[in-house]
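Undergrad: sequence unknown, structure follows:
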């Protein structure tokens, strides 16, 4: 994660995933710059001029979707914008996470503040007010097809602007109608095009993608660390990670992962102890980590790069270019992110898939010194046998979720919107898969730590030794069966907290170590 700013200027500065998360978590304050305010006022004036002149422009003085040829009178243009928020609020399902809703607000403010959408400055300021006062709209998770914008979720997001819908305030769900009275805050009256500008865009998809970029990056880091620990536990070879090998097939992700594994194994007595063993080569789940983890790294990089373009784009419709040019185009279409999110979902699933294979490998008892099922006294004890059942179930579930949502399209709006992205589903599935991968990696952490124990009194390098010690402060070595669900829960919390990646950084600094990685800037910042 890059060094965070203290203030971000909406509509002017360059937004990244890390800055968006910093804004959502209150680490950065967001403001609309003076330059952006001027552009916003100019754009709103252009819309007012269109209405005054009676020029026919979609969504300003026409109906929506298949009603695009229905002209709306000047007197009814404001009613039209309020009605669109009401009629398009058709979301169903469980509410999205509060942080995702905050991200949606942040991303929408930044897009509208660029001054091509005809939004009123007062409307953007009210959106900022919601963030600053932690009055966050409750948004259902289902109902967007990811084209013509994320219409349903964005409609729910902005119902509170007109005094409708539900919000979370002070830890409780309440109606905005009642809260407006309580706080003496009058609902807004939307001007021409404002309702359409609010709900037309990809902010539901993009907000999920921001979370995917963060969570997948963390999963990739954990997979390398835990995989390296499993190499030590099962006495795998370091040769498949040599730089000379990966120079001959120089995929960025492969080279980066190989370098990380080399660093993690640096100074290992365990490696030295079996350097002349008779084993010719390791199973794929150990020696192909650069290829598999690396391919997932490449997918992450692809998503990150596309998302950064989207975060700094205007994605509503129509777009007010200048006094003379208004374009009704397709910048709301979610396909660019939908396909990348589906790719990222597959990349995440594969991290879990190969992790499950390493867990199975650890249970086989084929590595000298490591007992079958990772426990000495089996028979009366089942050892770690059933933990792999859980990872098998999770890995299988993930495979079922890998069908690309973007491969489907169902026409909507009476055929006017005849190809849609389904990118909202792509984003939701990606996070679902990543949550499962986190659980798989947590179980691998437990099994790798158990196998690692059998290499004592030999030591690994300082990095993995510190990780092992840290795990043992939370989860003890298992000599007999116990309720392993408790261990799994503790391991999941270790990964959720990010504490092992923090510990790696701290240990490297204390021991004056540096990563042997290539392409570090691309893969370590977002």
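TA: Yep, it's here. Keep in mind that this is a model prediction, so the values were computed, not measured.
Undergrad: C-alpha only now, for contacts and for neighbours.
TA: Fine.
Undergrad: can you tell me the closest non-neighbouring residue to residue 209?
TA: Nearest residue to residue 209, sequence neighbours excluded (C-alpha to C-alpha, 6 or more residues apart in numbering): residue 427, at 6.1 Å.
Undergrad: is the spatially most central residue of the chain in a helix, a strand, or coil?
TA: Nearest residue to the geometric centre of the chain (C-alpha atoms, centre = their mean): residue 212, 1.4 Å. Following DSSP: H, G, I helix; E, B strand; the rest coil, the label given to residue 212 is helix.
Undergrad: I'd say the residue nearest to residue 209 and residue 338 touch.
TA: Yes. Contact status for residue 427 versus residue 338: in contact at 7.4 Å, counting by C-alpha atoms under 8 Å.
Undergrad: one more to weigh against that first structure:
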């Protein structure tokens, strides 16, 4: 009955109003989960069709009868890590997509900077058998396969540079480490999804036993670890973006990728935006799970703060998507400024997808809507779909 009532709310797009604060990640997410459960009883407030409504009215319009909780059910819907786990599940799925997009955009930057794909060679990567690193390098090779831009300076006689900067050359190491972190976090999530986490437990033999399964430490540690990894995706993306905008390090690109140098500011302010979010992410990556404040008359004398860890992780993920959107816009313009050289088939498709929504090189214009459009493309997975349709499946 309780599970069906929850499904009824979901199927009718009725969303309980849950305060942002109220959980310490131990004794479960008591207050937030209680607010969610109120809607099942026809109490509290909900969002429906973009409006704030009393739950009793929304349920009546949807033809849903409020339920009455029986023994143990009230405890079951409030005592546990379900709120933390839900946020972490969403972050895991978002990060999975971001990792492929980070590789895709980094490959475009390789072309935009006239960098080399040589460090991504499979035999070099195999010398350090970190799983995520191998996946990232394979993605970069696939994106750059057959690139006329890369081929234009592949011979030593065509390029006096010995090697590219770390933000290019070490992309598989950094992106790969984030992938391996995600794999660890996914395992923690899978275990938690299979867990009984309220207290006390009613066991098959009839025992009612007190336990501590509600403590959010496993999820808090995982959320904090993933925050660090995702923040680094944004950090290295910002460094690649900065190189494209600096004429001293971009190997022939105009300052800030401006159309009229000395008059236009180009994409300079876009980089400001990315740098600001990288700085915020560094603060958000500081672990919440090392904190604890005793409550409940010192009975609950050690708490996980996992709710806070999961909340800030969601913000880090959103910030990194925006940072990648800035790099995407800059890399696309940098590639176009390398004409008549052409990009690889896969990077060309990613560029063309962006150009369906955002104009190319030209005089300064209102930049915010273009960055927002690039962010929305990444959120919707449109470039991923286009690259896949072109025959490149990013892991």
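TA: Structure's in. What do you need? Since this is a predicted model, take the numbers as computed values, not measurements.
Undergrad: which residues do residue 427 and residue 338 of structure 1 both contact?
TA: Contact criterion C-alpha atoms under 8 Å, 6 or more residues apart in numbering; residues bridging residue 427 of structure 1 and residue 338 by contacting each: residue 205.
Undergrad: residue 227 of structure 1 contacts residue 287, doesn't it?
TA: No. Residue 227 of structure 1 lies out of contact with residue 287 (C-alpha under 8 Å); the separation is 10.0 Å.
Undergrad: settle it for me: which of those two has more neighbours?
TA: Between residue 227 of structure 1 and residue 287, counted using other C-alpha atoms under 10 Å, residue 227 has the larger neighbour count: 26 against 19.
Undergrad: what's the counterpart of the more buried one in structure 2?
TA: Matched to structure 2 by TM-score structural alignment, residue 227 of structure 1 sits across from residue 106.
Undergrad: surely its match is in a strand?
TA: No. The assignment for residue 106 of structure 2 is helix, going by three-state DSSP, so no strand is present there.
Undergrad: quick one: contacts for it?
TA: Per C-alpha under 8 Å, 6+ apart, neighbours of residue 106 of structure 2: 140, 168, 171, 237, 240.
Undergrad: find the helix or strand that the residue mapped onto the last one from structure 1 is a member of.
TA: Taking TM-score structural alignment as the alignment basis, one finds that residue 240 of structure 2 is matched in structure 1 by residue 358. Taking DSSP states H and E as the criterion, residue 358 of structure 1 maps to helix 335-363.
Undergrad: list the buried residues for that helix?
TA: 335, 337-363 (16 or more other C-alpha atoms under 10 Å).
Undergrad: could you do stretch 416-424 of structure 1 as well?
TA: 419, 420, 421, 422, 423, 424.
Undergrad: ok, the residue nearest to the centre of structure 1 touching residue 428?
TA: No. Using C-alpha under 8 Å, residue 212 of structure 1 is not in contact with residue 428, being 9.3 Å away.
Undergrad: just the helices in the stretch 251-395 of structure 2 please.
TA: 268-284, 306-336, 345-355, 368-380, 382-389 (DSSP state H, counting those that start in this stretch).
Undergrad: nearest to residue 37 of structure 2, out of those helices?
TA: helix 306-336 (17.5 Å; C-alpha to C-alpha).
Undergrad: and the closest one, how far out from the chain middle?
TA: On the basis of C-alpha atoms, centre = their mean, to the nearest Å, the separation between the geometric centre of helix 306-336 of structure 2 and that of its chain is 7 Å.
Undergrad: whereabouts in structure 1 does that helix align?
TA: Alignment of helix 306-336 of structure 2 against structure 1: residues 423-453, by TM-score structural alignment.
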